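In: coordinates only, sequence not included:
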């Protein structure tokens, strides 16, 4: 990958946070850095959002919202507090969860005021509602985890990263990442009433 005419490795194995560097350049208004950042991260960010929302059209909307937020809030990124990729993926996950919560809130409000759609085309609607409710339960359970466990699990299950990739992204030993994920998943199972 070439940044400012310098060829740097993009395999995530080095200690340099290339995404973080691009975010810092975006904070300075660098449109080319923003375009590179979008090209580099949008497929992974979209995949994370789609896993949460399931609906492709809504996921595309949220993707655009996330990158608009990146553009507007890049100056708030603090490089020594985490990797740039994690910062963007966390932002995307929060936006997707907020969208699910907003949809659930609208549905709850509609039920309270007695609104019912009398023309239901098929039972696929019930399935989507069930998936969203389950997604909300998972999001609530994730929110109760300690930050380190939540970040590792979010990167693995919503970001699609392997444990070794997560270790490289977070700058943590692989054993630490494995322990965080094991403990976090155990807590999730317990809080959701799932027996192993």
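Out: Perfect, thanks for sending it. Small disclaimer: the values here were computed from a predicted structure and weren't measured.
In: only C-alpha atoms from now on, for both contacts and neighbour counts.
Out: Noted.
In: how deep is residue 184 tucked in, by neighbour count?
Out: Neighbour count for residue 184, taken as other Cα atoms under 10 Å: 24.
In: any idea how far residue 174 is from it?
Out: Going from residue 184 to residue 174 by Cα to Cα, to the nearest Å gives 15 Å.
In: with adjacent residues omitted, what lies nearest to the residue sitting nearest the centre point of the chain?
Out: Nearest residue to the geometric centre of the chain (Cα atoms, centre = their mean): residue 93, 2.8 Å. Sequence neighbours aside, residue 49 is the residue nearest to residue 93 in space, at 6.5 Å (criterion: Cα to Cα, 6 or more residues apart in numbering).
In: give me the number of residues near that neighbour?
Out: Neighbour tally, residue 49, other Cα under 10 Å: 29.
In: that one contacts residue 98, doesn't it?
Out: No: counting by Cα atoms under 8 Å, residue 49 stays clear of residue 98, with 11.0 Å between them.
In: residue 24 is in contact with residue 74, isn't it?
Out: Yes: using Cα under 8 Å, residue 24 makes contact with residue 74 at a distance of 6.6 Å.
In: and the two? which has more neighbours close in?
Out: Neighbours were counted for residue 24 and for residue 74 using other Cα under 10 Å; residue 74 has more, 24 against 21.
In: for the residue nearest to the centre of the chain, give me its contacts.
Out: Neighbouring residues of residue 93 by Cα atoms under 8 Å, 6 or more residues apart in numbering: 48, 49, 52, 154, 158.
In: which residue is the nearest non-sequential neighbour of residue 20?
Out: Residue nearest to residue 20 in three dimensions, not counting chain neighbours: residue 84, with 4.0 Å by Cα to Cα, 6+ apart.
In: distance check, residue 150 against residue 126.
Out: Residue 150 is 29 Å from residue 126, by Cα to Cα.
In: I'd say residue 38 and residue 70 touch.
Out: No: using Cα under 8 Å, residue 38 is not in contact with residue 70, being 9.7 Å away.
In: the more surrounded of these two?
Out: Between residue 38 and residue 70, counting by other Cα under 10 Å, residue 70 is the more crowded of the two (23 against 15).
In: also this one, for the comparison:
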């Protein structure tokens, strides 16, 4: 399927991603929406091939897009095109998720077996994770009700965009827009990339 859009009978060329990325690096939300529309499909496809789980793939895709938003200023057009840069981030995130899931499964097995001493680093990591969760809860309260509800359904209940749209009786495109805007607001609230 081609990414060329037809307007008034003429094809609209795909956006110049380097120019779009330059605008994104300056915090341009509309440019980010264009970038998101251009790369989200290929990112999801790559992540889905690695993870083989739709719900996790959608979550990782959103993480990738948030990382792209945060790291837009670090993108160097002299080092390559936007799409390979984004796809590299996507592949790394997907592989990280696979490793995390394997490590989590290993920890669960070890807990079942019993007699596992908790190393200091694990305790410190758990404390840091608890503080991170508190900050995320605070930032979630700053979203609109519709944004918060979409994020909670997707991330905490593992629903796909389509399932969120069905649950909220809302068009799929509206749900995607809410999620994108919510992620931008969460990034700003968390002070990431500033």
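Out: Everything's here; your move. Nothing here was measured: the structure is a model prediction, and the numbers come from that model.
In: quick check: the lengthiest helix in the second structure compared with the first structure, mean distance?
Out: Using DSSP state H to define each element, the second structure has its longest helix at helix 82-113. Compared with the first structure after fitting, helix 82-113 of the second structure deviates on average by 0.9 Å (mean Cα distance after the TM-score superposition for the first structure).
In: buried stuff in that helix?
Out: Buried positions in helix 82-113 of the second structure, judged by neighbour count with 16 or more other Cα atoms under 10 Å: 82, 83, 86, 87, 89, 90, 91, 93, 94, 97.
In: and stretch 179-193 of the second structure, by the same measure?
Out: Across stretch 179-193 of the second structure, burial judged by 16+ other Cα under 10 Å covers 179, 180, 181, 182, 183, 184, 185, 186, 187, 189.
In: which of those fall in helices?
Out: Going by DSSP H, the helices hold 179, 180, 181, 182, 183, 184, 185, 186, 187, 189 from those.
In: distance to residue 109 of the second structure added to those residues, as TSV?
Out: Below are those laid out as TSV (distance: Cα to Cα, whole Å):
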residue	distance to residue 109 of the second structure
179	34
180	36
181	38
182	36
183	34
184	37
185	37
186	34
187	34
189	36
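In: can you tell me which of those is closest to residue 10 of the second structure?
Out: residue 180 (29.0 Å; Cα to Cα).
In: what's near enough to touch the closest one?
Out: Residue 180 of the second structure neighbours (Cα under 8 Å, 6+ apart): 33, 62.
In: before we move on, back to that, how close does the residue nearest to the centre of the first structure sit to residue 41 of the first structure?
Out: Computed with Cα to Cα, the distance linking residue 93 of the first structure and residue 41 of the first structure is 14 Å.
In: what's the answer for residue 166 of the first structure, then?
Out: Counting by Cα to Cα, the separation of residue 166 of the first structure from residue 41 of the first structure is 15 Å.
In: those two - which one has more neighbours?
Out: More crowded of residue 166 of the first structure and residue 41, by other Cα under 10 Å: residue 166, with 24 against 15.
In: I'd say the more buried one and residue 176 touch.
Out: No: using Cα under 8 Å, residue 166 of the first structure makes no contact with residue 176, being 10.4 Å away.
In: ok, which stretches of the first structure are strands?
Out: Here the first structure has its strands, by DSSP state E, at 2-3, 6-7.
In: which of these sits closest to residue 59 of the first structure?
Out: Residue 59 of the first structure lies closest, by Cα to Cα, to one member of the strands of the first structure: strand 2-3, at 29.4 Å.
In: who touches the closest one?
Out: Residues from elsewhere that reach strand 2-3 of the first structure (Cα under 8 Å, 6+ apart): residue 8.
In: can you find the partner of the residue nearest to residue 20 of the first structure in the second structure?
Out: In the second structure, the residue matched to residue 84 of the first structure (TM-score structural alignment) is residue 82.
In: against residue 16 of the second structure, how distant is its match?
Out: Look at residue 82 of the second structure and residue 16 of the second structure: by Cα to Cα, they are 9 Å apart.
In: and if you look at residue 102 of the second structure?
Out: Using Cα to Cα, residue 102 of the second structure is found at 39 Å from residue 16 of the second structure.
In: so what touches stretch 149-159 of the first structure?
Out: Contacts with stretch 149-159 of the first structure, where a contact means Cα under 8 Å, 6+ apart, come from 44-45, 47-49, 51-52, 86, 89-90, 93, 142-143, 161-163, 166, 177, 180-181, 183-185.
In: thinking again about what came up before, what touches both of residue 82 and residue 16 of the second structure?
Out: With Cα under 8 Å, 6+ apart, residue 82 of the second structure and residue 16 have no common neighbours.
In: and the closest residue to residue 165 of the second structure other than its chain neighbours, what is it in contact with?
Out: In this structure, residue 165 of the second structure finds its nearest non-sequential neighbour in residue 172, 5.3 Å apart by Cα to Cα, 6+ apart. Contact partners of residue 172 of the second structure, counting by Cα under 8 Å, 6+ apart, are 161, 162, 165.
In: now which residue in the first structure aligns to residue 172 of the second structure?
Out: Counting by TM-score structural alignment, residue 172 of the second structure has no partner.
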